[in-house]
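Chemist: what's the 3D shape of this:
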Amino acid sequence: MTNQVTLIATAAMGLEGLVKSEVKDLGYTDIQTENGKIIYKADYLGIARSNMWLRTADRVKVLIGEFNAYSFDELFEQTKAMPFEDWLPEDAFIHVVGKSHKSTLYSVPDCQSIVKKAIVSRLQDQYNIYTRLDESGARYKIEVAILKDKVTLSIDTTGSGLHKRGYRVEQGEAPLKETLAASLVKLTNWTPEKPFVDPFTGSGTIAIEAALIGQNIAPGFNREFSAEEWAFLPQSIWNQALEEAEDLANYDQPLDITGSDISHQAIEMAQNNAMEAGLVDLIKWKQMNVKDFKPKTDVGYLLGNPPYGERLNDRPEVEQLYKALGGIMKDYPKWSVYIMTAHENFENFYGTKASKKRKLFNGFIKTDYYQFFGKK
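Modeler: Down below sits the predicted model:
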């Protein structure tokens, strides 16, 4: 087996461009973009580096193979024809998950069961095993994804999704995923020498992700990945990826990042999370009502995920909040303001038309990301 692999970095809808540019930044050039995923060629080290560095992707998978299947027999035979022994040892714990969309084979439990049988049969043949497989070794999560009768088989290298950075020890009721928070920061043109404020900081995720980006700290630096247990990936690969992350981090980069929130409890949570991330001295935390916010510099960046007012009786209060923020920021025309909200009349209350707006999903909630560019 060669050291070359095809990787799939999955992305939330609308964020494929960000993930693609992160893959490019890692030095990979043979890249294809599809809905919800970026496909690219890499080597074994690329598995570790992608997990270590991709801030905006959801997870990284190894592509095993693709084919069309219109019957369970075809699914079984073509799965069995794949060289699973290149990836799975004879004691592999095989966990198959699946999804099917607009396909003849629409029963996901049946597809999962057939794929598992085919892999087991392949490994029994290859390893000359005449009894049941032991399955006491490392876990391999295999996905069978069927779209319009095209079957894609892949193995998940990540384990817990990439948003699980390992620093969030506490969170509020509706926490923003770390990957989405990083995406919001990357969609601005903020640079680390400029002030950065999140006035609705909650458990601190946006400010923490901004600090990680500002000092070029790899988001996967503080966690483990399922592929670390795989026999064919030597520990030296993970050590190399960690060393690279350590070398590229710019711990001396000064930052001016503030996270504020009306809730004392939220600020305490944010501080605990920042401490876990090793960033406690880098971010200023402040209990404050957004109505009392006053920028201290002429130029800066404000990025927030305010309450959306989803419950009708919360709406008037939330709308007053938007109004107050718009009133404050109109006196600071050189500040760039970025707000993600599901409130469809946000601009009316804020008092200004956004320079740019893009659709994003916060979990299952459809939101708009309003971008107000500061005057040059």
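
Chemist: Please count neighbours and contacts with C-alpha atoms only from this point.
Modeler: Will do.

Chemist: in stretch 104-112, what counts as buried?
Modeler: Under the neighbour-count criterion of 16 or more other CA atoms under 10 Å, stretch 104-112 has 104-105, 108, 111-112 buried.

Chemist: Closest one to residue 47 out of these, please.
Modeler: Closest approach to residue 47 among those (CA to CA): residue 112, at 24.8 Å.

Chemist: now the other sequence, so there's something to compare against:
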Amino acid sequence: MNQQVTLIATAAMGLESIVAREVKDLGYDDVSVENGKVIFNADVSAIPRCNLWLRTADRIKVLVGEFEATSFDELFEKTKALPWESYIEEDGEFPVIGKSVKSKLYSVSDCQAIVKKSVAERLKQKHGVASWLKETGAFYRIEVALLKDKATLTIDASGTGLHKRGYRIGQGEAPLKETLAAALIKLTNWTPDRPFADPFCGSGTIPIEAAMIGQNIAPGFNREFSSENWQWIGNKTWERALEEAEDLANYDQPLDITGSDIDHRMINVAKDNAMEAGLGDLVDWKQMQVRDIYPRKEHGYLVGNPPYGERLGDKAEVEQMYKDLGRAMEDHPSWSVYILTSNENFEKLYGKKASKKRKLFNGFIKTDYYQYFGRQ
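Modeler: Presented below is the predicted three-dimensional model:
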């Protein structure tokens, strides 16, 4: 099917440029970047391909229409004028969610109800249904998002958020989202022929994402998406995308990836998650303290999301951990070190000023990504 669509890849704040680069790497050049989203035009095959391949995006949405709306009548009529029948079949299930920011139509529940009624009217008219729509078929979650009186209407093509890869069967107290973990790796220039280590691995997210990147395994390969059942995309389009992902995976690529943590229980959780991800023994898991780090090879990459010390009583212990890391890596100047933390004194504790810093959000926590480039 050669139908053209406008897609929105949503992104966490600070990751938009990385998502845009991923979209372009998939061959889609008509790309624009806004706060929290990357917008691009492509044919329908981009829906399965982007769901399968985008490592750092939160979800994929199909843009149905945008317009100004300052009254409920205007919202109803302009929604009804959009070609919903091109996307949703007669028995399609279409719940409506919404949000409103700085708009005259501030009642989200009313906006949702109006969009629901408007779409139903359009579908009944176009599909020739006299009474009511069954909604027993494929799932199409519609979102009406109002920002400064501009309504954006989309259909969610992912279902569960893209950070849900399907391999996390266990996690620690403050798990790092898989999409952010992938972004931390993408922000380095690590290549699969170089050693890689995470000394604060917790449930193993960063090393697992590194292994998937290293072997070019599509992050969405082992999960399901709501758009798999959409008739206008078709099974063959999905099958081609899955075949492409299988063909491009390089399972023979040797990797030197180590995940370590002070807590032996988390090491067991990380091992289970790696097995669930289909990585077997690709990652070397170790129970180890930070001060005992001693890389055997040169020119490696250390990427970590250590505890931030935000809870009372943890601060001194965490600060000592940062000092231990700095001392341990002093003897390995060829290694590049990348640390995500909200602790504003990290550089002082680590004992060295970062080559570069980047502001990122870990959930709702404002953090800095401290980057120390190794001597080449």
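
Chemist: Reformat the buried residues of stretch 104-112 of the first structure as TSV; add secondary structure.
Modeler: Output for these, formatted as TSV (DSSP: H, G, I helix; E, B strand; the rest coil):
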residue	secondary structure
104	coil
105	coil
108	helix
111	helix
112	helix
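
Chemist: quick one: the helices in the stretch 251-376 of the first structure?
Modeler: With DSSP state H, counting those that start in this stretch as the criterion, the stretch 251-376 of the first structure has helices at 264-276, 315-329, 346-350.

Chemist: Rebuild the buried residues of stretch 104-112 of the first structure as a markdown table, extending it with distance to residue 119 of the first structure.
Modeler: Shown next, in a markdown table, are these (distance: CA to CA, whole Å):
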| residue | distance to residue 119 of the first structure |
| --- | --- |
| 104 | 21 |
| 105 | 18 |
| 108 | 17 |
| 111 | 12 |
| 112 | 11 |
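
Chemist: Including mean neighbour count, could the helices of the stretch 251-376 of the first structure go into TSV?
Modeler: Shown next, in TSV, are the helices of the stretch 251-376 of the first structure (neighbours: other CA atoms under 10 Å):
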stretch	mean neighbour count
helix 264-276	20
helix 315-329	17
helix 346-350	18
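
Chemist: Please tabulate these in JSON lines, including the columns distance to residue 7 of the first structure.
Modeler: What follows is the helices of the stretch 251-376 of the first structure, written out as JSON lines (distance: least, CA to CA, whole Å):
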{"stretch": "helix 264-276", "distance to residue 7 of the first structure": "30"}
{"stretch": "helix 315-329", "distance to residue 7 of the first structure": "42"}
{"stretch": "helix 346-350", "distance to residue 7 of the first structure": "39"}
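
Chemist: closest one to residue 368 of the first structure among the ones you listed?
Modeler: Using CA to CA as the measure, helix 346-350 is the one of these that comes nearest residue 368 of the first structure, at 9.3 Å.

Chemist: Tell me which residues are up against that closest one.
Modeler: Residues from elsewhere that reach helix 346-350 of the first structure (CA atoms under 8 Å, 6 or more residues apart in numbering): 319-320, 322-327, 353-354.

Chemist: and what of stretch 96-106 of the first structure?
Modeler: 69-72, 107-109, 111-113, 115-116, 141-150.

Chemist: Filter the residues you listed down to the buried ones.
Modeler: Looks like those have 69, 108, 111-112, 115-116, 141-147, 149-150 buried, using 16+ other CA under 10 Å.

Chemist: ok so, going back, out of the contacts of helix 346-350 of the first structure, which comes closest to residue 199 of the first structure?
Modeler: residue 325 (9.7 Å).

Chemist: dump the residue contacts of that closest one.
Modeler: 290-291, 350.

Chemist: same deal with residue 344 of the second structure?
Modeler: Contacts of residue 344 of the second structure (CA under 8 Å, 6+ apart): none.

Chemist: Between the buried residues of stretch 104-112 of the first structure, which sits nearest residue 267 of the first structure?
Modeler: Nearest to residue 267 of the first structure among these, with distances taken as CA to CA, is residue 108, at 43.6 Å.
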